[in-house]
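[1] Just a sequence and a predicted model for now, questions to come.
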Amino acid sequence: MLWYALLVGAVAGERLVELVVARRNAAWTLARSGVEYGRGHYPVMVALHSALLASCLIEPWLARRAFLPPLGWTMLVVVLLAQALRWWCVASLGPYWNTRVIVVPGARLVRAAGPYRFLRHPNYVAVVAEIAALPLVYSGWLTATVFTLANAALLAVRVRCENAALGRAVAA
């Protein structure tokens, strides 16, 4: 299980890098009259993602889960693909990418770059895949189920907030 703990630690480290990029991008967008929306759900999102990482380690340990190679290796590939998709989103949006919903009034939507050519919210596809797959790398089916459902509820709020914010900003 040591290698799994290292994987979860690497994902946590990646989250910290995301926060550094997001903070830099927030300063950039706010300096250009960016407006933040959805502040109320942001702490819930941070708590959910933090609890997911902790639960990924706790469930296999407490429930004495076994590593099941066909499931584990497949889910590891899904986690790695989710990370690749996430960073493709970050690169495609450049300074507009953020973990918060901050939009610059009058800015044009990115629709022709990277994965945004194919999906409206590809970053959330990465998040959904990662939340389902990371716990399953080490047979954490309970964590995968609980956090997938919690994330679905959170994303219902988040996507509605983001779509409304982007609609207002583009119309401005």
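    Thanks, I have the structure now.

[2] contacts and neighbour counts: CA atoms only from here.
    Fine.

[3] As a check, name the ranges of all helices in this structure.
    Applying DSSP state H to the chain gives helices spanning 2-31, 42-62, 69-93, 122-136, 141-171.

[4] what's the burial count for the residue lying closest to Leu154 once chain neighbours are set aside?
    Closest residue to Leu154 apart from its sequence neighbours, by CA to CA, 6 or more residues apart in numbering: Met45 at 7.1 Å. Neighbourhood size, Met45 [other CA atoms under 10 Å]: 18.

[5] Below is structure B, check it against A:
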Amino acid sequence: MNWWMGILFVFLVLQRLIELGIARSNENWMKEQGAVESGAKHYKWFVLTHSLFFVSLWAEAQWKDLYQLELNIYLFVLFVITQLLRIWCIASLGRFWNTKIIILPGANLVKKGPYRFIKHPNYLVVLLELIIIPLMFHTYITAIMFPFFHLLLLRVRIPEEERALGALEKGR
């Protein structure tokens, strides 16, 4: 793995760790307000999949001995756009953003930022990242496997989240 790949890899790992800290803080705040978690059974599969994504990315790059690769500027621009979209999603949800499904009874459904346009923009951003990042690293096996795993998980996650959000709307 060359220098720019190493820097990007460390950035991504640190970013995810920071986001987990934000999610934990938001979870604690929401639960203090009376929030309830839903869909906890499948959450471990998200953690496993996203952890293995980084292992796969690193391992495939090492296996391919990718030391001479130039940074693809077009993919990097797409990556930066996805990061800006990620920040927009998190900022739009504010204290309600989380990696888990946590619903605060009595709260209004957030319909600002990208949530004005689509219901689950963060899942789209993650899907794009799971394609773009491995393509930047020339780790094509990872680029195929992990978007597929993500889509499989979303088949469970989105209906569970919709049920929880539906219950929130009914309670209003």
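    That came through, no problem. These numbers come from a predicted model, not from an experiment.

[6] Tell me which of the helices of the first structure lies nearest to Arg108 of the first structure.
    Arg108 of the first structure sits nearest to helix 141-171 of all these, at 6.3 Å, using CA to CA.

[7] how far apart are that closest one and its match in the second structure?
    Superposed on the second structure, helix 141-171 of the first structure shows a mean distance to its aligned partners of 0.8 Å (mean CA distance after the TM-score superposition for the first structure).

[8] Now do that helix: which elements does it pack against?
    Where contact means 3 or more CA pairs under 8 Å, 6 or more residues apart in numbering; DSSP states H and E, helix 141-171 of the first structure is packed against strand 35-37, helix 42-62, strand 101-103, helix 122-136.

[9] Pull the residues that contact the last one.
    By CA atoms under 8 Å, 6 or more residues apart in numbering, the surrounding residues in contact with helix 122-136 of the first structure are 8, 52, 56, 71-72, 75-76, 78-79, 81-83, 85-86, 89, 115-116, 141, 143-145, 147-148, 151, 155.

[10] Show the contacting residues for Leu71 of the first structure.
    Taking CA under 8 Å, 6+ apart, one finds Leu136, Val137, Ser139 in contact with Leu71 of the first structure.

[11] same thing but 10 Å
    Applying CA atoms under 10 Å, 6 or more residues apart in numbering to Leu71 of the first structure gives the contacts Ala133, Leu136, Val137, Tyr138, Ser139.

[12] What's the local residue count around the first one?
    As a burial measure, Ala133 of the first structure scores 27 neighbours (other CA under 10 Å).

[13] Roughly how far does it sit from Arg117 of the first structure?
    With distances taken as CA to CA, to the nearest Å, Ala133 of the first structure is found 25 Å from Arg117 of the first structure.

[14] so how far is stretch 155-171 of the first structure off the chain centroid?
    When C-alpha coordinates are averaged (CA atoms, centre = their mean, to the nearest Å), stretch 155-171 of the first structure and its chain have centres 17 Å apart.

[15] quick one on the thing from earlier: nearest to Val35 of the first structure, of the contacts of Leu71 of the first structure?
    For those, the residue nearest Val35 of the first structure by CA to CA is Ala133; the value is 33.4 Å.
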